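>>> structure for this input, please:
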Amino acid sequence: MQQAIAILDSGVGGLTVAKEVMRQLPREKIIYFGDTARAPYGPRTPEEVRLFTEQIVDYLIQYDPKMIVIACNTATAAALDYISSKVTVPVIGVIHPGARAAISATKTGHVGVIGTVGTIGSGAYTAALKQLSPYIGVESQACPELVPLVEHGLFRSKDSLQVVERSLRGIKDTSIDCLILGCTHYPFLMHTIQTVMGPNVKLISSADETAREVSTILYDKGQLASSMEGPVHQFFCTGDPEIFQSIATEWLGEHIKRTPVVWQITKL
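From the prediction side, this is the model:
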């Protein structure tokens, strides 16, 4: 049986990473877990987020994944090192890939970061950026209203522009030339965020760079999938399956069936 790449998130945000992994590595099977019943993670304590992440990983390990991707910035900041110490397979997060992409993109050395309260409060992005380039200037801002907007499937609603405008007040008026979307939910709002920030600010999603890192690690370990047959992905959530199914089907561009094989609602 083909070993899968396990991708986990507080909700639907990690689907942005899953979509990019599917695009770059179409032979790879993905097992996705969205903790939609307990989203958002941003306002929670690091201890809670670490516990939730550990519970999800403990659940996913039964499927014998060859890699775990923590596709949640808040969980990456709170639990990446801890989870890495607990399992024998590679574990990667989304913060360092996003930081690398921003360093490559900035022309002025002045980078913005938006994220959840937990991610911004952790200082993880500033630390990652400074580690790569000590002289980089960083502007950070928490945007707690954006994740609920996406989780409820309202990212295309007429009210989304007003919410995004309100959330980006402050950082919009800085001199940044690129903005890291420091939450995997935010690419659902990419067009609206770009409209608010204007054409002179490049938006950075960690999904592309994270997928490249997945590819590099699996190649180095000789674990890239070789099957010519299309993989059957599996999706799990802890909350409302209809909302998750609707968002996932729209975002991934393929129908996600709810069957005992490829769908399960899991209570942790």
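>>> only C-alpha atoms from now on, for both contacts and neighbour counts.
Will do.
>>> can you count the residues close to the closest residue to Ser175 other than its chain neighbours?
Leaving aside its chain neighbours, Ser175 sits nearest to His110 (7.0 Å; criterion: CA to CA, 6 or more residues apart in numbering). Counted with other CA atoms under 10 Å, the neighbours of His110 add up to 19.
>>> next: Arg166.
13.
>>> name the SS class of it, please.
Secondary structure assignment for Arg166 (DSSP: H, G, I helix; E, B strand; the rest coil): helix.
>>> do the same with Tyr32
Strictly by three-state DSSP, Tyr32 counts as strand.
>>> give the contact list for it.
Contacts for Tyr32 (CA atoms under 8 Å, 6 or more residues apart in numbering) come out as Ala6, Ile7, Leu8, Ala18, His233, Gln234, Phe235, Phe236.
>>> ok, Val163 next?
Glu145, Leu146.
>>> in what element of secondary structure is it found?
helix 160-167 (DSSP states H and E).
>>> the residue of the chain most remote from its centre and Asp159: what is the separation?
Using CA atoms, centre = their mean, the residue of the chain lying farthest from its centre is Met228. It sits 27.7 Å away. Counting by CA to CA, to the nearest Å, the gap from Met228 to Asp159 is 44 Å.
>>> how about Glu20?
Counting by CA to CA - Glu20 and Asp159 are separated by 27 Å.
>>> neighbour count winner among the two?
Glu20 (19 against 11).
>>> give the helix, strand or coil label for that one.
Following three-state DSSP, we place Glu20 in the helix state.
>>> give the contact list for it.
Ala207, Asp208, Ala211.
>>> the first one sits in which helix or strand?
So the one you mean is Ala207. helix 206-220.
>>> can you give the contact residues for that helix?
Here helix 206-220 has contacts from 16-17, 20-21, 24-25, 92-95, 97-101, 180-182, 184, 224, using CA under 8 Å, 6+ apart.
>>> how far off centre is it?
13 Å (CA atoms, centre = their mean, to the nearest Å).
>>> and the following helix or strand past it, what does it pack against?
As assigned by DSSP H and E, the chain's next helix or strand after helix 206-220 is strand 234-237. In this structure, strand 234-237 packs against strand 30-34, strand 263-265, with contacts taken as 3 or more CA pairs under 8 Å, 6 or more residues apart in numbering; DSSP states H and E.
>>> which parts of strand 234-237 are buried?
Gln234, Phe235, Phe236, Cys237 (16 or more other CA atoms under 10 Å).
>>> list just the nearest of the residues you listed to Val12.
Of all the buried residues of strand 234-237, Cys237 has the smallest distance to Val12: 9.0 Å, by CA to CA.
>>> hmm, that closest one is touching Ile31, no?
No. With contact defined as CA atoms under 8 Å, Cys237 does not reach Ile31; the gap is 11.1 Å.
>>> second chain to compare with the first, below:
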Amino acid sequence: MDNRPIGFLDSGVGGLTVVKELMRQLPHEEIVYIGDSARAPYGPRSREQIREFTWELVQFLLKKEVKMIVFACNTATAVVWEEVKEALEIPVLGVILPGASAAIQATKNGRIGVIGTPMTIQSDIYREKITNLAPQMVVESLSCPRFVPLVESGEIKGSLSKKVVYETLAPFSGSGIDTLVLGCTHYPLLRPIIQHVVGKEVTLIDSGAECIRDVSVLLNYFEINHERGKFPLKHRFYTTASANQFQKIAEEWLGQAIQVEQVTL
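Here you go, the predicted structure:
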């Protein structure tokens, strides 16, 4: 048993979609979350900036004495996850490989779409992971730079978000994909609109949610599960931008009251 918390990092609020899944699958685990909304989105930034910012988030979580770190950010996973994983003694998980594996299992016609931030798509890491596992797959990737600002602003249900999603995903019309990877943890907050635009026959893969299955496996493997029922959980959420804005989005998405603290990295 290990009663230390699990650390989550993201460029903003998107990683809350991963936290929600952890709360569902592993409700006995404690959470420390840091979202760098002040510098979001990471997608259009240079690799060096993403690397620098991500390491700052990692160091913040290490000071909170976490037992594991989850990269709840596809862009950070694509750029620096391998480096951080090799440097730390605690387990470090990313969201890309679980999402790639789930897409391969879900597709029936072998045509998979991937949407993500400019950096994630530029890295081509989803295509690489998918075709390494299943070379026969056809992967079509699309950058969606307008999605993260929509989510960070809380604009996830109105006419503007519907317009942006429809225009952005237009290239998938007639593509024949039957599976679409949401290759950014912000995107599940737009899931109903994305599903409507691509059609109900397309299976959506939430890479962050898939990652929690790997978290569960590693907790069991290393025998570092939190003791159940002995201690009250004290989830902690931190943001580099407005605590009020983060709290509003988080409470709506998680369906519970939380405390948020603004910090400077």
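>>> TM-score for these two?
Overlay of the two chains. TM-score (TM-score structural alignment, normalised by the length of structure 2): 0.97; 263 aligned residues with a CA RMSD of 1.0 Å.
>>> distance from the helix holding Ala207 of structure 1 to structure 2 after superposition?
Aligned to structure 2 and superposed, helix 206-220 of structure 1 gives a mean residue distance of 0.8 Å (mean CA distance after the TM-score superposition for structure 1).
>>> OK, contacts around the aligned residue in structure 2 for Gln234 of structure 1?
By TM-score structural alignment, Gln234 of structure 1 lines up with Arg236 in structure 2. Arg236 of structure 2 sits next to Ile31, Val32, Tyr33, Ile258, Gln259, Val260 when contact means CA under 8 Å, 6+ apart.
>>> one more pass at 10 Å, please.
Applying CA atoms under 10 Å, 6 or more residues apart in numbering, we find Arg236 of structure 2 in contact with Pro5, Gly7, Glu30, Ile31, Val32, Tyr33, Ile34, Lys64, Ile258, Gln259, Val260, Glu261.
>>> ignoring the adjacent residues along the chain, who's closest to Val202 of structure 2?
Asp178 is the one closest to Val202 of structure 2 (CA to CA, 6+ apart), at 4.5 Å.
>>> pretty sure the one you found contacts Glu201?
Yes. If you go by CA atoms under 10 Å, Asp178 of structure 2 and Glu201 touch, sitting 6.7 Å apart.
>>> which of those two has more neighbours?
Asp178 (21 against 11).
>>> from Arg228 of structure 2, how far off is the more buried one?
For Asp178 of structure 2 relative to Arg228 of structure 2 (CA to CA), the value is 40 Å.
>>> ok, now Pro188 of structure 2?
29 Å.
>>> quick one, strands of structure 2?
Using DSSP state E, the strands of structure 2 run over residues 6-10, 31-35, 68-71, 92-93, 111-116, 138-143, 179-182, 203-206, 236-239, 260-262.
>>> adding distance to Ala78 of structure 2, write those strands out as JSON lines.
Below are the strands of structure 2 laid out as JSON lines (distance: least, CA to CA, whole Å):
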{"stretch": "strand 6-10", "distance to Ala78 of structure 2": "13"}
{"stretch": "strand 31-35", "distance to Ala78 of structure 2": "17"}
{"stretch": "strand 68-71", "distance to Ala78 of structure 2": "10"}
{"stretch": "strand 92-93", "distance to Ala78 of structure 2": "12"}
{"stretch": "strand 111-116", "distance to Ala78 of structure 2": "11"}
{"stretch": "strand 138-143", "distance to Ala78 of structure 2": "14"}
{"stretch": "strand 179-182", "distance to Ala78 of structure 2": "14"}
{"stretch": "strand 203-206", "distance to Ala78 of structure 2": "16"}
{"stretch": "strand 236-239", "distance to Ala78 of structure 2": "22"}
{"stretch": "strand 260-262", "distance to Ala78 of structure 2": "26"}
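>>> circling back: any common contacting residues for Cys237 and Ile31 of structure 1?
Leu8.
>>> can you count the residues close to Lys129 of structure 2?
Residues lying near Lys129 of structure 2 (other CA under 10 Å) number 17.
>>> show me what contacts it?
Ile96, Leu97, Pro98, Gly99, Ala100, Ser101, Pro135.
>>> return the distance of the residue nearest the centre of structure 2 relative to Glu201 of structure 2.
Most central in structure 2 under CA atoms, centre = their mean is Thr185, positioned 3.0 Å from the mean C-alpha point. Thr185 of structure 2 sits 22 Å away from Glu201 of structure 2, going by CA to CA.
>>> Pro27 of structure 2 too?
32 Å.
>>> what is the end-to-end distance of stretch 2-13 of structure 1?
End to end - CA to CA - stretch 2-13 of structure 1 spans 25 Å.
>>> which of the residues in it are buried?
Applying 16+ other CA under 10 Å to stretch 2-13 of structure 1 flags Gln3, Ala4, Ile5, Ala6, Ile7, Leu8, Asp9, Ser10, Gly11, Val12, Gly13 as buried.
>>> hang on, isn't the fifth one packed against Gly34?
The reference is to Ile7 of structure 1. Yes. Assessed by CA under 10 Å, Ile7 of structure 1 is found in contact with Gly34 at 8.6 Å.
>>> any shared contact partners between the two?
Common neighbours of Ile7 of structure 1 and Gly34 (CA under 10 Å, 6+ apart) are Gly14, Leu15, Ala71, Cys72, Phe235.
>>> what number of residues lie near the first one?
By that I understand Gly14 of structure 1. Neighbours of Gly14 of structure 1 (other CA under 10 Å): 26.
>>> apart from its chain neighbours, what residue comes closest to it?
Closest to Gly14 of structure 1 by CA to CA, 6+ apart is Ala71, at 4.9 Å.
>>> would you agree that neighbour is in contact with Thr16?
Yes. Applying CA under 10 Å, one finds Ala71 of structure 1 in contact with Thr16, separated by 8.6 Å.
>>> now distance to Pro46 of structure 1 too, for the helices and strands packed on strand 234-237 of structure 1, in CSV please.
Converted to CSV, these look like this (distance: least, CA to CA, whole Å):
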stretch, distance to Pro46 of structure 1
strand 30-34, 18
strand 263-265, 25
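>>> deepest of the ones you listed, which one?
Highest mean neighbour count among these (mean count of other CA atoms under 10 Å): strand 30-34, with a mean of 25.
>>> what's the angle from it to strand 5-9?
20 degrees (axes from the mean of the first three to the mean of the last three CA atoms, to 10 degrees).
>>> ok, average deviation of strand 30-34 of structure 1 from structure 2?
Using mean CA distance after the TM-score superposition for structure 1, the mean distance for strand 30-34 of structure 1 is 0.4 Å.
>>> mind listing the helices for the stretch 51-200 of structure 1?
73-86, 95-105, 117-122, 124-132, 146-151, 160-167, 190-197 (DSSP state H, counting those that start in this stretch).
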